[in-house]
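In: what shape does this take:
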Amino acid sequence: MSTPLTHITCSSLSFSWPDGSPVFDDFHLTVGPGRTGLIGLNGSGKSTLLRLIAGELTPSEGHIRTTAGEIGYLPQNLVLDTALRVDEALGIDGTRAALHAIEAGDVGEERFAAVGDDWDVEERALATLDQLGLGHIGLDRTIGEMSGGECVLLRLAALLLARPDVLLLDEPTNNLDLYARGRLYAAVDAWHGVLVVVSHDRELLERVDQIADLRDSSVAWYGGNLSAYEEALAVEQEAAERMVRVAEADVHRQKRELAEAQVKLARRKRYGQKMQESKREPKIVMGARKRSAQESAGKHRIMHAGKLAEAKERLDDAVEAVRDDDEIRVELPHTKVHPGRGVLLLSSLELAYGARVQGSFEVRGPERIALVGRNGAGKTTLLRTLAGELAPVSGEASVEVPMRFLPQRLDVLDDELSVVENVARFAPDATDNRVRARLAHFLFRGARADRPAGTLSGGERFRAALAALLLAEPAPQLLMLDEPTNNLDMASVRRLTAALDSYEGALIVASHDVPFLESIGITRWLLLDGGLRDTTAEEVRTGL
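Out: Modelled structure (predicted):
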């Protein structure tokens, strides 16, 4: 008898946050075998849906069922105990300890029970680590000795070892360098079973079998990878825009016909009044004529008004089908740095944790610098040192213009304060109206600006943090961003690119997202690898 295929089914699902903010209402979804890319705007509920399926959250109504399968889940924000050993993080420490005890001569029954049939657990664990590029770490090192990217791969290794039937990945390439991303791509390519991945990583989404587009608490399905989705969506949007034009023309026609009908009725009314005044017809005939004209006028008004209402409804439906993912529109003239002006000077800088910049290094004028390198090379450490958060071991770092730093963890925001209150902290002399007017350009309009920062989605939180820094007073003329596209959907990445188009100061961006770096007009590529040296985008793509 064949084994039934594994499916995830969400039926009549509803979920709201404790503050009452709704996420899903009567939501339905069925996901079968294969690789599914789950995409959608930030705040649409992608991460929440994965947490519901994984059992981390409980729906207020409805059911989630998984047929014949265990679920493995890699969260977006992975937190591991730094004191854990690798074998503990992999979940094999008990079996491994029993194996070693048996090898040492302990033949107790409980030891054999702990091992079960898993006699090759160490070999499988090491092979899985090696598959993900972690073969060098062994099983006895602690989490605290590993970089953030290595921890993500370690968690993925634990999931692969557990062999779940359903694998849920939430932004798995965040914090991974290009080498580590390649390892993860290979693991995804080799996956058999149900895989649901939330990601903004184009290369990863090119590897899926289907795209599930989550929007307005419902899912639209598209066969194929991201490129096939974008082609299908473009065709849909072209058709939707055509329907809008047709519906607009229909509304104009109905308005014109209604106006013409009203003119005709007005003429008839004037004619009837003249006849009545001249008394050319008997009173009873004129009364009947008047009643007939009034009834006819009423029917005409109802008919044309109904047609106009129907045309407007068709226009509303057509407009709703056209996507309007607002872009950030903002002018930042006070961020301008003139060519040749000194911005940053590094002199024989040795950083905490071993990274260093030998000799002197200078940034002048509005340069746009991409800071690249392997996980653990020291990119974040360098940015934190420049921001004054870490003291250098030796040497000097001198920033000569107003500077702002946006870290990966986005902790520049106070979760208890609203968006507008957070921005006001960075511009204390600005009026409330001025702050709100400028926030509207970052798509925080009306009540959205009054939401507590702690309730924002990842993309919304990033947008609020970016607004706080770019609208700060004095205006930053050096802006440093650490992995800014982490947790951002593709629409939010476009918004970030638009905002940076308006920025006229010097820019340093640490990122593994080469397509994003190329889109923001990088003028200089710097590789941190035991030192700091100039490189190229092509070398970054092929050499890391």
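
In: contacts, neighbours, all on C-alpha from now
Out: Fine.

In: how about residue 144: what's its closest non-neighbour residue?
Out: residue 82 (4.2 Å; C-alpha to C-alpha, 6 or more residues apart in numbering).

In: equivalent analysis for residue 463, please.
Out: Among residues not flanking residue 463 along the chain, residue 442 sits closest, at 6.9 Å (C-alpha to C-alpha, 6+ apart).

In: name the helix or strand for that neighbour, please.
Out: Residue 442 belongs to no helix or strand when assigned by DSSP states H and E.

In: residues near it, how many?
Out: 23 (other C-alpha atoms under 10 Å).

In: over to the one 4 residues further on?
Out: Around residue 446 sit 12 other residues, with neighbours defined as other C-alpha under 10 Å.

In: please apply the same query to residue 183.
Out: 18.

In: surely it meets residue 130?
Out: No - counting by C-alpha atoms under 8 Å, residue 183 does not reach residue 130; the two are 9.7 Å apart.

In: alongside the first, I'd like the structure of this one:
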Amino acid sequence: MSLSFASSPFSVVCSEVSFAWPDGTTVLDGLDAAFGTGRTGLIGVNGSGKSTLLALIAGELSPASGTVGVAGEIGYLPQNLPLGTARTVSDLLGISATRSALHAIERGEATEENFTAVGEDWDVEERARAELDRLGLDGLGLDRTVATLSGGEAVMVGLAAQLLARPDVLLLDEPTNNLDLDARRRLYEAVSSWPGVLIVVSHDRELLDLVDEIADLREGGVRSFGGNLSAYEELLAVEREAAERAVRVAGSDMRRQKRELEEAHVKLARRVRYGDKMYEQKREPKVIMQERKRQAQVSAGKHRLMHEDRLSDARERLSEAEEAVRADAEIRVRLPATEVPAGRTVLTVNGLPAQQPASLEELIVRGPERIALTGPNGSGKTTFLRSLLGEGPEGLQVKIGVEGVRYLPQRLDVLDDRLSVVDNVRAFAPSASVNTVRAGLARFLFRGRRAEQPAGTLSGGERFRAVLAALMLAEPAPQLLMLDEPTNNLDMASARRLSEALEAYQGALIVVSHDVPFLRTIGITRWLHLDRDTGLTEIEPM
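Out: Below is the predicted model:
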């Protein structure tokens, strides 16, 4: 749609925007939001509609009602890039057509069509390589196929494409997912120096501390705050403390009103008994006694209603105060009781390439060890995990000594998009009843109709929760968990719950992650580093 932005301080305006998936699941309902110049961090719990809102702004989705207006060109880096195996780095950068025309002209095909395709971009290859170098991807060939890229490399190529295009409005959806520490630093620098409008959906605290404004999407509305995440959380802490005080005051007032109502009932009962006694003794004329009894009943009724109204008001104030401090819904991860004895050999891997004296030629995992597997993007960490499941390259000899091995893949590709969440989980636990599966899914915030959503309609965070639920509820219960970037797409509260659950897990654990604070919280006992040049080595705790 077309909007006039001539006198508006905002570059993106969403007016009464509603959106629902084809199955009827409502995501946004009458949402109003506006974003101006500068860097905005869009936060909210998983499933609140952050990715959907970005896709609506980008024009990838159309609202069921309402309008979305954007001033200028849009650049959009989604969570999941379209990574067709035949595509190349040049395709991701969006320069293949220009390069093809340029190379044709160099071969002597000086047609008007080729010159038009090149336009002013005669240095497109040099600029592309400069942006790739800037993001730490020096040496990455423009004709290299996407299938050979790691998840982190693909994200950085996608970011390079945006830096090349220089749109007026840049939308980034969880851009630090899968990025190693060096790549994150380079992305932070790119975000810090972005000159136009930038809206970033993220749960990365360091990235969110670089923004100029926080937009919190919750309960169908957007609350904006000028400042970064740390400043916003300080404000929330102050508000929460005030709200908790209000709960205490309202609770005390309700108890007092309840006590006064009970006392009023006692006093009124005494008056009634006294009036009845006086009437029975007939100390005054009958007409006068009846009028006094009627007045006493009216007075008693008014008194009772006054106290009941006060109690009702006190209860309402308490309910409002409690609502103000209501915590966002959080997952409740309960890992199965799968204790592994300390002496048991869980995993043995032979045939590792020893590329230097410190390289490991053999990896043995015993008992409930917790191993962190770190390394730069493209070093082969995901390939290594898949090789432990027999899906990697030949040459490794892998022996698993426990039952119930479960793998959480980085790209969350273990669900059938056509099936509902509940049916996907039942495929992992065929002997479990539907009620048992639904009860388990409720702990992962899939309740009622949400459990019937097709997997293909889930947001990144919802999909992660569904995959995690499938692994945790699977049969047999896992004694060895292998997790590839488990905090990707998780909101902060859910990431905290996951770390608490993993800390209490009694099986063996291998975790690929660049989230060092998360690794520290789950009690890692061994730190391994994988690099293409040095192979697998054991390193000091990070």
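
In: which helix runs longest in the second structure?
Out: In the second structure, taking DSSP state H as the definition, the longest helix is helix 229-281.

In: so which elements touch that helix?
Out: The helices and strands touching helix 229-281 of the second structure, judged by 3 or more C-alpha pairs under 8 Å, 6 or more residues apart in numbering; DSSP states H and E, are helix 286-324.

In: tell me who's in contact with the alignment partner in the first structure of residue 146 of the second structure.
Out: With TM-score structural alignment as the criterion, the equivalent of residue 146 of the second structure in the first structure is residue 143. Contacts for residue 143 of the first structure (C-alpha atoms under 8 Å, 6 or more residues apart in numbering) come out as 80-86, 151.

In: separate out the buried members of these.
Out: 85-86, 151 (16 or more other C-alpha atoms under 10 Å).

In: can you verify residue 12 of the first structure is assigned to a strand?
Out: Yes - Residue 12 of the first structure: assigned to a strand according to DSSP: H, G, I helix; E, B strand; the rest coil.

In: aligned to it, what sits in the second structure?
Out: Matched by TM-score structural alignment, residue 12 of the first structure corresponds to residue 16 in the second structure.

In: how far away is that match from residue 64 of the second structure?
Out: 10 Å (C-alpha to C-alpha, to the nearest Å).

In: alignment lookup: the residue nearest to residue 144 of the first structure to the second structure.
Out: Mapped onto the second structure by TM-score structural alignment, residue 82 of the first structure lines up with residue 85.

In: residue 69 of the first structure against residue 164, yeah?
Out: Yes - under the criterion of C-alpha under 8 Å, residue 69 of the first structure makes contact with residue 164 at 6.8 Å.

In: how much does the helix or strand where residue 29 of the second structure lies stray from the first structure?
Out: Following DSSP H and E, one finds residue 29 of the second structure within strand 26-36. Its match in the first structure and strand 26-36 of the second structure itself, once the structures are fitted together, sit a mean 1.0 Å apart by mean C-alpha distance after the TM-score superposition for the first structure.

In: after that strand, next one along is what?
Out: Moving toward the C-terminus from strand 26-36 of the second structure, the next helix or strand (DSSP H and E) is strand 38-43.

In: the inter-axis angle of that following strand versus helix 229-281?
Out: Angle, strand 38-43 of the second structure to helix 229-281, by axes from the mean of the first three to the mean of the last three C-alpha atoms, to 10 degrees: 50 degrees.

In: so which elements touch the helix or strand following strand 38-43 of the second structure?
Out: Next in sequence after strand 38-43 of the second structure, counting helices and strands by DSSP H and E, comes helix 50-58. Judged by 3+ C-alpha pairs under 8 Å, 6+ apart, helix 50-58 of the second structure is in contact with strand 65-70, strand 74-77, strand 169-173.

In: out of these, flag the one nearest residue 507 of the second structure.
Out: With C-alpha to C-alpha as the measure, strand 169-173 is the member of these nearest residue 507 of the second structure (33.5 Å).

In: so what's the gap between the closest one and the chain middle?
Out: Computed by C-alpha atoms, centre = their mean, to the nearest Å, the separation of strand 169-173 of the second structure from the middle of its chain amounts to 17 Å.

In: now do stretch 367-382 of the second structure
Out: For stretch 367-382 of the second structure, the distance to the chain centre is 22 Å (C-alpha atoms, centre = their mean).

In: would you check the span in the first structure matched by that stretch?
Out: Using TM-score structural alignment, the partner range for stretch 367-382 of the second structure is residues 365-380.

In: contacting residues around whatever residue of the first structure lines up with residue 173 of the second structure?
Out: Alignment note (TM-score structural alignment): residue 173 of the second structure maps to residue 170 of the first structure. By C-alpha under 8 Å, 6+ apart, residue 170 of the first structure lies in contact with 47, 50, 74-76, 197-199.

In: run a quick neighbour tally on residue 244 of the first structure.
Out: Neighbour tally, residue 244 of the first structure, other C-alpha under 10 Å: 21.
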